[in-house]
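Colleague: Okay, predicted coordinates and the sequence, questions at the end:
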Amino acid sequence: MTHREPLVVGVPTEVKPDEHRVALTPDGVRELNGHGVTVLVQAGAGAGAGIADEAYRRVGAEVVATAEDVWGRAGLVCKVKEPQGAELDLLRDDLVLFTYLHLAAYPEVGDALLAAGTTGIAYETVQTADGALPLLAPMSEVAGRMSVQVGAHFLERHNGGRGVLMGGAPGVRPARVVVLGAGNVGWNAAWMAAGLEAEVDLLDRNVDRLRFIDQIQMGRITTLASNRGQVERAVEEADLVIGAVLVAGGKAPVIVDEDLVRAMRPGSVIVDIAIDQGGCIATSHETTHHDPTFEVHGVIHYAVGNMPGAVPHTSTYALTNVTLPYLAELARDGVAAAVTEDPALALGVNTLGGRVVNEAVAEALGKPHAPLAEALRA
């Protein structure tokens, strides 16, 4: 194989509102340096996660002043969230962007990547042969666990809720928690809710998945096969509904329509974790950590698109743990070689050379799909 120089990796400060994570830890920088990779980190990028610039310098990163320095000099920009506003103007055709893209929810980002010819590789569509989503899993786990904390908070009366304690009290029924979807998000949400001694119903269409969870939890979580009737009965009686439905690369299906929200108890709470894929609750729209909730039909809705951003220290380390091996492959070998050798990473490529090369993403965006191999040859 012809020797090639590794791509320069750039880590800019996140600019999405209330986003305090950073895409790479100092340990990640040190690992990349070991592969001969130069890493540029924007000054202050790690501050929100409690990581000082000096910690990056000590392990060999070059700390640069501005976002333009990072985007302009790097061949591979590693981020946490999809590019925002002015960042879209920094895209170019010889750039690789590795981040959470969620293009089904943010089609304008997809349009910008296509117009610029940027290679966009999305954490959330990297998928192994067994169907697992390794780069989505840790943030799904964090969001699932957070959703119960959030739900418990907003169920308190002074925060607009019904005034229900998750675990109840001796002689008093605990909160009824309904979790829609038994993937990584839903499983972690149900587990946390059960730990607080709530009554928990976990719904999914995959009975084998429910069987697995039932065996682990030994009856502490009620597993229910998901269908329209079952969803309606569960949601109407719920104090807290957690939407945790995911279609990799695609738009989340709407599981709870507006009529069903209207039928819920006043002061009950919805946490729609699927909002970064469009949401699975018909009445949801994306909110921020600064202004996280709104009310529809007397029901409190929480739909923050970057929930793990509220716990940036934990989230940053959890994210780097899983992204680092793929980032090293891309920086060391280049996109073509890396995706040829790693089929899971190949599924992460959403856009390349002005084409959409992930089939699910193309369908969600209403764009023609170009096979990745064909786009690589172009």
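Modeller: Okay, I see it.
Colleague: contacts and neighbour counts: CA atoms only from here.
Modeller: Fine.
Colleague: Was I right to think N206 contacts A225?
Modeller: Yes. Look at N206 against A225 with Cα atoms under 8 Å: they come within range, at 7.4 Å.
Colleague: can you give me the helices for this structure?
Modeller: Listed in chain order, the helices found in the chain under DSSP state H are 26-34, 53-58, 67-73, 107-116, 137-155, 184-195, 207-217, 228-236, 258-262, 312-333, 335-341, 343-346, 359-365, 372-377.
Colleague: dropping in the other structure now:
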Amino acid sequence: MLIGCPREIKNREYRVGLTPESTKELTRNGHQVWIETGAGAGIGAEDREYIEAGAQIVDRPEAIFAECEMVVKVKEPQPEERARLREGQILYTYLHLAPDAAQTADLVKSGVTAIAYETVTGAGGGLPLLKPMSQVAGRMSIQAGATALEKVHGGRGVLLGGVPGVMPAKVIVIGGGVVGFNAAQMAAGLGADVTIMDRNPEVLERVGTHFESRAKTRFSNQANLEEAVSEADLVIGAVLIPGASAPKVVTRAMLDMMKPGAVLVDVAIDQGGCFETSRATTHDDPTYVLEHIVHYCVANMPGAVARTSTYALNNVTLPHALRIADLGWREAMRRDAHLAAGLNVHAGHVTYPAVASELGYDLLPLEDALA
């Protein structure tokens, strides 16, 4: 199979879909790989390393989109990239379609077969291709929140861990999944006063057992949320419904209850955000202040630590890329129901139930797409 990897063009996105090591695995299996020149620069990977791994370097992305059978990326295709996609081509990347009607419409129109990292499932019921980026984003959310809390950035001027004789910051983590767990781990490690909120008693038991006295747990109902948010210095939004838009757990009205200069970090912004007042921001302009509350809503947080993120991502995406290339996407999905869960769009139809439901498309059942 001819596989292409273009340079990412989203704002401050330094990750790359294939590392030189992943490229070597694909070429060793008999596949051709085209890499856009400079695609690996953000992780310190030179064109020379890709050539040594067996890839061909191409000067512009047009050739990749025009010729390659499968395009491997990191972030969702931007409008100019979507215009180059074509019928019968495989797109393998993060998509986050439910809150993105424009992207979904373009993918449907293109006829592409789009496989989303974030909906591929795992044997334990998790999302293994999303997990490493959730780990990175969860840990980064505390770094970002700590910076935003500084007075010079509009925050309350509070140090997360406090100092002897001065209370630490109160950190509320909404959601006890992978993002929330990693956020709580970082915040507790810095000495903050951490509370993890979730609606699943089993999740609360698990994180409570892990953190013991280093973090508290609290059931996430409306009354408890309002009280917790009103006392918080930093709130981390870590709520996920796989493939669907995130629920709005913090409303605009709750902002009036919060301390001026408190910080909201919305790690669910890729799925539309879990705060009612969230709107996507970039690494160039990461925060905004609304109702005296600082909002951090960068949609590609892991792109800031591109080398760590790229290698963590390739560790989990490469095995499926090899199967798709070796067997073709249909046969690979027939053999692996977890990979099949990643199919979101095919030949002008939406194939993922949550996306079809959210955006009003008729659903093409997976079995029909695989027929």
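Modeller: Done, it's in. Quick caveat: nothing in here was measured; it's all calculated off a predicted structure.
Colleague: Quick TM-score on the pair, please.
Modeller: The TM-score (TM-score structural alignment, normalised by the length of structure 2) is 0.99; 371 aligned residues with a Cα RMSD of 0.8 Å.
Colleague: Which of the helices of structure 1 sits closest to Q127 of structure 1?
Modeller: Ranking the helices of structure 1 by distance to Q127 of structure 1, with Cα to Cα as the measure, places helix 343-346 first at 4.8 Å.
Colleague: what about the closest one, how far off from structure 2?
Modeller: Its matched residues in structure 2 lie on average 0.5 Å from helix 343-346 of structure 1 after superposition (mean Cα distance after the TM-score superposition for structure 1).
Colleague: winner for burial among the helices of structure 1?
Modeller: Across those, averaging neighbours per residue (mean count of other Cα atoms under 10 Å) puts helix 184-195 on top, at a mean of 24.
Colleague: related to what we said a few turns ago, looking at the helices of structure 1, spot the one closest to L90 of structure 1.
Modeller: Ranking the helices of structure 1 by proximity to L90 of structure 1 (Cα to Cα) places helix 67-73 first, at 6.5 Å.
Colleague: how much space is there between the equivalent of E80 of structure 2 over in structure 1 and E108 of structure 1?
Modeller: The equivalent of E80 of structure 2 in structure 1 is A86 (alignment by TM-score structural alignment). Using Cα to Cα, to the nearest Å, A86 of structure 1 is found at 13 Å from E108 of structure 1.
Colleague: who's in contact with stretch 169-186 of structure 1?
Modeller: For stretch 169-186 of structure 1, contacts defined as Cα atoms under 8 Å, 6 or more residues apart in numbering pick out 137, 140-145, 164-168, 187, 189-190, 193, 197-204, 209-210, 234-235, 237-246.
Colleague: you'd agree D276 of structure 1 is up against A105?
Modeller: Yes. In this structure, D276 of structure 1 is within contact of A105 by Cα under 8 Å, at 6.0 Å.
Colleague: With neighbour numbers in mind, choose between the two.
Modeller: D276 (25 against 22; other Cα atoms under 10 Å).
Colleague: Find the nearest non-adjacent residue to that one, please.
Modeller: Nearest residue to D276 of structure 1, sequence neighbours excluded (Cα to Cα, 6 or more residues apart in numbering): G305, at 5.0 Å.
Colleague: show me the residues around the one you found that make contact.
Modeller: The contact partners of G305 of structure 1, by Cα under 8 Å, 6+ apart, come to I273, I275, D276, E286, T287, T288.
Colleague: Let's see if you can find the most crowded of the residues you listed.
Modeller: Neighbour-wise, these (other Cα under 10 Å) top out at I273, 30 neighbours.
Colleague: what does the residue nearest to D276 of structure 1 align to in structure 2?
Modeller: In structure 2, G305 of structure 1 lands on A299 (TM-score structural alignment).
Colleague: go on, V235 of structure 1?
Modeller: Using TM-score structural alignment as the criterion, V235 of structure 1 maps onto V229 of structure 2.
Colleague: How about Q277 of structure 1?
Modeller: Counting by TM-score structural alignment, the partner of Q277 of structure 1 is Q271.
Colleague: Am I right that its match is in contact with P242?
Modeller: No. Using Cα under 8 Å, Q271 of structure 2 makes no contact with P242, being 9.0 Å away.
Colleague: Chain neighbours aside, what residue packs nearest to the match of Q277 of structure 1?
Modeller: Distance criterion Cα to Cα, 6+ apart; nearest residue to Q271 of structure 2, sequence neighbours excluded, is S245 at 5.0 Å.
Colleague: count of residues packed around the one you found?
Modeller: Counted with other Cα under 10 Å, S245 of structure 2 comes out at 24.
Colleague: All set, thanks.
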